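A.B. asks: return a 3D structure for these sequence lines:
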Amino acid sequence: MKMQKQIGMTEIYESSKGLLENAGPGSKTAVIVAGHRFDESQKPEDERICYDPYAVHFVTPEIRELNKDPLKAKAMLESLGNVGILLLGMGNSTRARVRYFDDFVKASIDKGLEQLVILGAGYDTRAYRIEGPHDRGNFKVFEVDHPTTQGAKKEKIKEIFGELPDHVMYVPVDLRTEILGERLLGSGYDRSKQTLFIMEGLLMYLPPKAVDEILSSIVNNSAKGCSIIFDYYPESVVNGNSELEVGRITHDYLAKIGEPLLFGIRDGMVEEFLRKRGFSEICNVTSEDYKNAYFYGKNENRPVSSLLSFAHAEVK
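C.D. replies: Below you'll find the predicted structure:
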């Protein structure tokens, strides 16, 4: 009987290292997520899960070249054996996250959203591609991020549009050490307006104390009914002791590239976690939920990862 090849972290890291060598000074995970948006956007309209026409500007040349050669991309995944399938599922969950958050923003705008705050904005392009924020004179989007990543982002935005858009306020903040509320209020944020706070691919990279301070700042500086939406991993993935192989791979890989996981929520505890911090109308979205919502028809056989969940809630 042929033995299944054992894949180590070194092989996984080496297989992807070339794709990130020219990632620049900003966040590597921001480039990885932009890569998923870019790749998904190249699929036919009736097949793609999410669409971002600007993602191509935020990926490395190596990622763009790999996208042109799907056979090479497939071979890269296959070289990792079963691990490649697990990573494919994680990638599909990331793309579903983009779609779900997009849909949530659009629904919020339809309900009268007046302000959008994107925390840990990375290379998020919602302020530029979703109808509503950019064509309403009084609608402001606040992009909050680490100065290094935000600086790289602003240069790209100027390349794309020729200048920085008037409706976007760029707020440089190190969310690990600085007080969010003070910086937001100093940038023109209006605490009386209906606001949505997006935290996509953020909280898991912050220490628990910083997560609590961000949520407290939102509650203390927002009107009743303002919303948050975020994604999270189980505590076991963050601690590195997940029973699932993909959980251990995710933990080790992110540590290897210098962006380790620091925060997770115990299974089944997200509602209690948010209630204690001043939120209500809590909705937890599991991998089964977004699999059923987006992966059907031509996408029915695409795997997703059970590790990544989403949640949204309102300020009490």
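
A.B. asks: going by C-alpha atoms from here, please, whenever you check contacts or count neighbours.
C.D. replies: Will do.

A.B. asks: looks to me like Glu143 is in a helix.
C.D. replies: No. Secondary structure of Glu143 (DSSP: H, G, I helix; E, B strand; the rest coil): strand, not part of a helix.

A.B. asks: burial count for it?
C.D. replies: 24 (other CA atoms under 10 Å).

A.B. asks: run a quick check on it versus Ala121, I expect a contact.
C.D. replies: Yes. Between Glu143 and Ala121 a contact is recorded at 5.6 Å, counting by CA atoms under 8 Å.

A.B. asks: which stretches of the stretch 151-300 of the chain form helices?
C.D. replies: Ranges of helices within the stretch 151-300 of the chain are 180-185, 208-220, 235-239, 245-256, 270-275, 287-294, based on DSSP state H, counting those that start in this stretch.

A.B. asks: the fourth one: how far from the chain's middle?
C.D. replies: Counting by CA atoms, centre = their mean, to the nearest Å, helix 245-256 is centred 17 Å from the centre of its parent chain.

A.B. asks: cool, the last one as well?
C.D. replies: When C-alpha coordinates are averaged (CA atoms, centre = their mean), helix 287-294 and its chain have centres 17 Å apart.

A.B. asks: related to what we said a few turns ago, deepest of the helices of the stretch 151-300 of the chain, which one?
C.D. replies: helix 235-239 (a mean of 20; mean count of other CA atoms under 10 Å).

A.B. asks: just to revisit the earlier point, any idea which of the helices of the stretch 151-300 of the chain gets closest to Lys316?
C.D. replies: For the helices of the stretch 151-300 of the chain, the distance to Lys316 is smallest for helix 208-220, at 8.0 Å, taking CA to CA.

A.B. asks: can you name the residues in contact with the closest one?
C.D. replies: Contact with helix 208-220 is made by 175-177, 179-181, 203, 262-263, 277-279, 315, as judged by CA atoms under 8 Å, 6 or more residues apart in numbering.

A.B. asks: those: which two are farthest apart?
C.D. replies: Leu262 and Val315 (24.6 Å).

A.B. asks: give me the more crowded residue out of these two.
C.D. replies: Shown here are Leu262 and Val315; by other CA under 10 Å, Val315 has more neighbours (22 against 17).

A.B. asks: could you find the closest non-adjacent residue to the more buried one?
C.D. replies: Leaving aside its sequence neighbours, Val315 sits nearest to Phe279 (CA to CA, 6 or more residues apart in numbering; 4.7 Å).

A.B. asks: here is a second sequence; please produce its structure as well for comparison:
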Amino acid sequence: MVVNTAYWIAAVRARESSRPDRLFDDPFARRLAGERGVAAMTASERASGGENTFIPVRVRWFDDAVLRAVADGYRQVVLLGAGLDTRPYRLDLPGDLDWYELDRPEVFDGKQPALAGTTPRCRRWTVAADLVGDWPAALTAAGFDPERRTVWLAEGLFFYLAEESVLGLLRTAAGLAAPDSRFLADIMSAAVRDLPSMRAYQEYRARHGIPEPYGCDDPAALLRSGGWYPEAITAPGAPDANYGRLPAAPGGVRPGRPHLVTGRTLPADAG
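C.D. replies: The predicted structure is shown next:
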């Protein structure tokens, strides 16, 4: 189901890229999504009653956050649950940036052929590992340097994990993170589980014995529990998470809504 979600998100990125007012351009999304992605997107929107307007905003928010970090001198990124992401190919990234993608082997088995013959703009490393297994060893073996400040990304990931797995990922990343590292994530509200659009996924979860999808209305507390200082929290529709697509809304914590969060390890010289 999670792998199928990656194709769905790729299809959403492809459709967004075809809009004249697109928030980003992903020229690789259509070939990655294929018919499987279009079918997944169509089924999702049929169940929910329309397009998910949050996803393009979320993609752009992560894009902007990555580019700001690069401008601030960060040269190491770890993308947890990479799926069919293409940022190393489509963003204006420096050649000396090391970008590590972590996901299960079957994800890369489907992704790599679609990107064959295409050159990333930075140094891209794929790490085939289960995020509920010993992924730090695989990441380190791929060349990850825990002494370098790092941008950690968890986009569209936490919702599909159990609470203990979310906390485990945060704490493990914090243990590997050099001072002044960042953690970027989107965190869904617990209320999302009960939406009509989630019925198909909830039925699938129940049939396969998968734990309840994760939701949280106190993202600051979650970050602190995971070993990160909550630097910034916003919600879709806020001035920094809108891009003219969503009804205007205030930023900060808004229970019942998704949140886009930035956590940080303290600088080495912090008092």
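
A.B. asks: contacting residues for the residue nearest to Val315 of structure 1?
C.D. replies: 219, 313-316.

A.B. asks: now, which of the residues you listed lie within strands?
C.D. replies: Secondary structure from DSSP state E places 313-315 of those in strands.

A.B. asks: so can I have TSV of those showing distance to Ser187 of structure 1?
C.D. replies: Conversion of these to TSV gives the following (distance: CA to CA, whole Å):
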residue	distance to Ser187 of structure 1
Ala313	25
Glu314	23
Val315	22
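
A.B. asks: in structure 2, which residue is closest to the centre?
C.D. replies: Centroid-nearest residue in structure 2: Glu155, 1.0 Å away (criterion: CA atoms, centre = their mean).

A.B. asks: next, the contact list for that residue, please.
C.D. replies: 62, 80-81, 184-186.

A.B. asks: what's the most distant pair in those residues?
C.D. replies: Checking the contacts of Glu155 of structure 2 with CA to CA, the most distant pair is Phe62 and Gly81, at 14.2 Å.

A.B. asks: neighbour count: those two, which is higher?
C.D. replies: Gly81 (24 against 20).

A.B. asks: which residue in structure 1 lines up with that one?
C.D. replies: For Gly81 of structure 2, the aligned position in structure 1 is Gly120, judged by TM-score structural alignment.

A.B. asks: now do Gly237 of structure 2
C.D. replies: Aligned partner of Gly237 of structure 2 by TM-score structural alignment: Glu288.

A.B. asks: before we move on, what about Arg124 of structure 2?
C.D. replies: Under TM-score structural alignment, Arg124 of structure 2 pairs with Val168 in structure 1.

A.B. asks: am I right that its match is in contact with Ala127?
C.D. replies: Yes. Here Val168 of structure 1 reaches Ala127: they are 7.1 Å apart, a contact under CA under 8 Å.

A.B. asks: quickly list what's touching both of these two.
C.D. replies: With CA under 8 Å, 6+ apart as the test, Val168 of structure 1 and Ala127 both reach Val141.

A.B. asks: check contacts around Cys226 of structure 1.
C.D. replies: So Cys226 of structure 1 contacts 194-196, 314-315 (CA under 8 Å, 6+ apart).

A.B. asks: could you redo the last one with a cut-off of 10 Å?
C.D. replies: 113, 115, 191-197, 218-219, 279, 313-316 (CA atoms under 10 Å, 6 or more residues apart in numbering).

A.B. asks: with Phe230 of structure 1 instead?
C.D. replies: So Phe230 of structure 1 contacts 97, 101, 119, 197-204, 284, 309-313 (CA under 10 Å, 6+ apart).

A.B. asks: drop anything exposed from these.
C.D. replies: 97, 101, 119, 197-204, 284, 309-313 (16 or more other CA atoms under 10 Å).

A.B. asks: quick one: which of those residues sit in strands?
C.D. replies: Filtering these for strands - DSSP E - leaves 119, 197-199, 284, 309-313.

A.B. asks: tell me where the stretch 1-150 of structure 2 has strands.
C.D. replies: In the stretch 1-150 of structure 2, the strands defined using DSSP state E, counting those that start in this stretch lie at 76-80, 98-103, 123-128.

A.B. asks: and the ones you listed as JSON lines, adding distance to Phe54 of structure 2?
C.D. replies: JSON lines is the format used below for the strands of the stretch 1-150 of structure 2 (distance: least, CA to CA, whole Å):
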{"stretch": "strand 76-80", "distance to Phe54 of structure 2": "20"}
{"stretch": "strand 98-103", "distance to Phe54 of structure 2": "23"}
{"stretch": "strand 123-128", "distance to Phe54 of structure 2": "27"}
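
A.B. asks: to Met1 of structure 2, which of those strands lies closest?
C.D. replies: strand 98-103 (14.0 Å).

A.B. asks: whereabouts in structure 1 does the closest one align?
C.D. replies: Under TM-score structural alignment, strand 98-103 of structure 2 corresponds to residues 140-145 of structure 1.

A.B. asks: counterpart of Arg277 of structure 1 in structure 2?
C.D. replies: Match for Arg277 of structure 1 (TM-score structural alignment): Gly226.

A.B. asks: show me what contacts that match?
C.D. replies: 166-175, 220, 263.

A.B. asks: could you rerun that using 8 Å?
C.D. replies: 167-171, 174.

A.B. asks: what would the residues you listed look like in TSV with distance to Ala14 of structure 2?
C.D. replies: Shown next, in TSV, are the contacts of Gly226 of structure 2 (distance: CA to CA, whole Å):
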residue	distance to Ala14 of structure 2
Leu167	32
Gly168	32
Leu169	29
Leu170	30
Arg171	34
Ala174	33
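
A.B. asks: all set now, cheers.
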